[in-house]
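Participant: Build the 3D model from these lines:
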Amino acid sequence: MSMSNELKTYTLQELYAHPMEPISWLAEGLLAPGLYFLGGSPKVGKSWLALQLCLAVCRGESFLGFRTRKSEVLYLALEDGPRRLHARALRLTEEAPAGLHLCGHAPMIGQGLEQQLDRMLAEHPGIRLVIIDTLQKVRMVAGANASYGNDYQDAAALKELADRCNVCLLVIHHLRKMPDEDPFNRLSGTNGLTGAADGTIILIRQKRQEGTALLTATGRDIEDVELTLEFSDCCWSRSCSPDELQLMYLLPSIRQLLAAGGFLGSATELVEKLGQQSALWGPAQLSRYLQSHKDALAAQGILLDTKRSNHKRFLSLCLTESDTGDGNDGCDSGGQARDVPSQPSSPSLTSQAS
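Facilitator: Model (predicted):
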């Protein structure tokens, strides 16, 4: 078959005429279909983090605070046998979720790996996440012998498979021992790996005996992420800043308030309805706090807007349709809270205390 000598082009107007589908996240804001690297020093806890991700995606549960899309997972645990995997999994959960496929042996890139993955994904179309632990186990040329071309060629082969099968392919890799101000430069090998990838996640502990680590992530479809994690009982968890703790403290009462419909009212009325949970703020403080965390609220399925009427400012809050599950989100078609009948104010904090 002869190759065409003409470039296949399209105009920006044509592109605008065909809106793109939204990103189908595996972990919202962190992992999407494509090729990703997870780098960390030996024994830092990468495999624990990978297994934790497997369990979260299989169950559709939150992973380090990121929402996941419930899917089947293929985990190529090429450095761990069944006995170790069994012991590790029991440390994290007593109930095995459905849809977690495990494998301890795989061929090399270019020596049958792609074909075996193709076959597995065709037989199990529910798999949306594939984890290879580690890259060194599937490479013909590695370490100091790998050139930029070798690195890019191997990564490009994995990237092509991920794109063709529309899966998130997460490859675990090691870091260089030499420190660097840019954590992404510490991924072992050349820039050929990260150059072909859609995103890179780095897990670094300053000292091996420390129970905390810094997770940084960057990519084509994600905003830069930097999280402090804690490792306890073989499980990674996200350390909350005081600001995040305040939001977590407020969320349950906001959700309870909005469960019956949207809220439209003044900041003073919102403070009264939230009761004790808003005791840390006055009306003006709460209004400013919520508006400064509008994106964080949206990530939790809560839409916030402000309105003005008769020189007064009103807050509009409602749950997104996906968060209510029944389509009755208290919002109109434009995402605004419907005008709701005024209800008697909740008892004030003073009357509650008495």
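Participant: drop to CA atoms for contacts and neighbour counts, all remaining ones
Facilitator: Will do.
Participant: And the strands in the protein?
Facilitator: In the chain, the segments counted as strands under DSSP state E are 34-40, 72-77, 100-103, 127-133, 168-173, 199-204, 212-219, 225-232, 235-238, 263-265, 302-309, 312-319.
Participant: Tell me how many other residues crowd the closest residue to Lys307 other than its chain neighbours.
Facilitator: In space, and not counting its chain neighbours, Lys307 is closest to Phe314: 5.0 Å by Cα to Cα, 6 or more residues apart in numbering. Neighbour count for Phe314, taken as other Cα atoms under 10 Å: 20.
Participant: Tell me which of the strands of the chain sits most buried.
Facilitator: Among the strands of the chain, strand 34-40 has the highest mean neighbour count (mean count of other Cα atoms under 10 Å), at a mean of 27.
Participant: Tell me the helices and strands packed up against that one.
Facilitator: Helices and strands touching strand 34-40, by 3 or more Cα pairs under 8 Å, 6 or more residues apart in numbering; DSSP states H and E, are helix 46-59, helix 148-165, strand 168-173, strand 199-204.
Participant: if we can go back for a sec, ok, now how distant is the residue nearest to Lys307 from Leu74?
Facilitator: Using Cα to Cα, to the nearest Å, we find Phe314 at a distance of 49 Å from Leu74.
Participant: ok, now Cys54?
Facilitator: To Leu74, Cys54 is 8 Å away according to Cα to Cα.
Participant: go on, Gly149?
Facilitator: 28 Å.
Participant: TSV for the strands of the chain, including distance to Asn185?
Facilitator: Listed next are the strands of the chain as TSV, based on distance: least, Cα to Cα, whole Å:
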stretch	distance to Asn185
strand 34-40	10
strand 72-77	25
strand 100-103	30
strand 127-133	20
strand 168-173	13
strand 199-204	10
strand 212-219	12
strand 225-232	16
strand 235-238	24
strand 263-265	48
strand 302-309	37
strand 312-319	41
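Participant: Sequence B follows; please return its structure for comparison with A:
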Amino acid sequence: MISGSNGLLGAADGAMVLRKSQRGDHNASLEIVGRDLADQLLSLSFSQARCLWMLERAAASRFLQPPDEVLEAISAFVQQCNGHWHGTAQGLLDAMHYKEIKSNSLGRRINAKKQQLLDSYNIVSNRYRRDIDLRYLPPQAQTA
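Facilitator: Prediction:
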């Protein structure tokens, strides 16, 4: 329902659209999309007695993000470095011999995908001014 890059949603990282068939309808669908969110479609019903929307059901299949080529390369590199690497974004690109992205884009991507780095690749990332610190955590170390 929302397209293009102009206006209010031009700079938004995500959006939620509540769609009803008619103005006074008590059933609706909520579509959630975003750069850092899994796309979702939720069916809701409005409870007049409680004055809130209630979740009826969520779409059976959630959107699975395809593997991120850059994060895959970072994961492989950090594991080759005994599970730890520290330096600048440009230093990381040079050490990985990775030419497909610029250093400022790499820094932003690592920040934006920090949770995906941890969840999918077991890598904790921290920023210290211009430096990036990447540490591989074996799965058993995360639960301890």
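Participant: Please state their TM-score.
Facilitator: Here the superposed chains carry a TM-score of 0.52, computed using TM-score structural alignment, normalised by the length of structure 2; 94 aligned residues with a Cα RMSD of 3.0 Å.
Participant: Give the full set of residues in contact with the residue nearest to Lys307 of structure 1.
Facilitator: Listed by Cα atoms under 8 Å, 6 or more residues apart in numbering, the contact set of Phe314 of structure 1 reads 264-267, 306-308.
Participant: Near the counterpart of Ser103 of structure 2 in structure 1, how many residues? Count them for me, please.
Facilitator: In the superposition onto structure 1, Ser103 of structure 2 corresponds to Pro283 when matched by TM-score structural alignment. Neighbour count of Pro283 of structure 1, defined by other Cα under 10 Å: 17.
Participant: check contacts around Pro283 of structure 1.
Facilitator: Counting by Cα under 8 Å, 6+ apart, Pro283 of structure 1 touches 267-268, 270-271.
Participant: Out of those residues, which end up buried?
Facilitator: Neighbour counting with 16 or more other Cα atoms under 10 Å marks 267, 270-271 as buried within those.
Participant: you'd agree Ala59 of structure 2 is up against Leu41?
Facilitator: Yes. Using Cα atoms under 8 Å, Ala59 of structure 2 makes contact with Leu41 at a distance of 5.5 Å.
Participant: hmm, back to that, grab the two from the contacts of Phe314 of structure 1 that are most spread out in space.
Facilitator: Spatially, the most separated pair among the contacts of Phe314 of structure 1 is Ala267 and Arg308, at 12.4 Å (Cα to Cα).
Participant: Relative to Gln115 of structure 2, how far out is His97 of structure 2?
Facilitator: When distance is defined by Cα to Cα, His97 of structure 2 is 24 Å away from Gln115 of structure 2.
Participant: what about the two, which has more around it?
Facilitator: Legend: neighbour count by other Cα under 10 Å for His97 of structure 2 and Gln115, higher for Gln115 (16 against 9).
Participant: quick one: what's aligned to the more buried one in structure 1?
Facilitator: Aligned counterpart of Gln115 of structure 2 in structure 1: Asp295 (TM-score structural alignment).
Participant: and what of Arg127 of structure 2?
Facilitator: In structure 1, Arg127 of structure 2 lands on Thr306 (TM-score structural alignment).
Participant: which residues touch the closest residue to its match other than its chain neighbours?
Facilitator: Distance criterion Cα to Cα, 6+ apart; nearest residue to Thr306 of structure 1, sequence neighbours excluded, is Leu315 at 4.7 Å. Going by Cα under 8 Å, 6+ apart, Leu315 of structure 1 touches 263-267, 287, 304-307.
Participant: my read: Ala162 of structure 1 touches Leu117, true?
Facilitator: No. Contact criterion Cα under 8 Å: Ala162 of structure 1 and Leu117 do not qualify, at 9.9 Å.
Participant: Of the two, give the one with the bigger neighbour count.
Facilitator: Ala162 (24 against 17).
Participant: what's the nearest residue to the more buried one if we skip its chain neighbours?
Facilitator: Gly34 (5.1 Å).
Participant: Repeat that for Met96 of structure 2.
Facilitator: Among residues not flanking Met96 of structure 2 along the chain, Phe77 sits closest, at 6.5 Å (Cα to Cα, 6+ apart).
Participant: And Thr194 of structure 1, by the same measure?
Facilitator: Thr200 (6.8 Å).
Participant: Same question for Ile74 of structure 2.
Facilitator: Spatial nearest neighbour of Ile74 of structure 2, excluding adjacent residues (Cα to Cα, 6+ apart): Met96 at 7.8 Å.
Participant: cool, His86 of structure 2 as well?
Facilitator: Nearest one to His86 of structure 2, counting by Cα to Cα, 6+ apart, is Asp133 at 4.4 Å.
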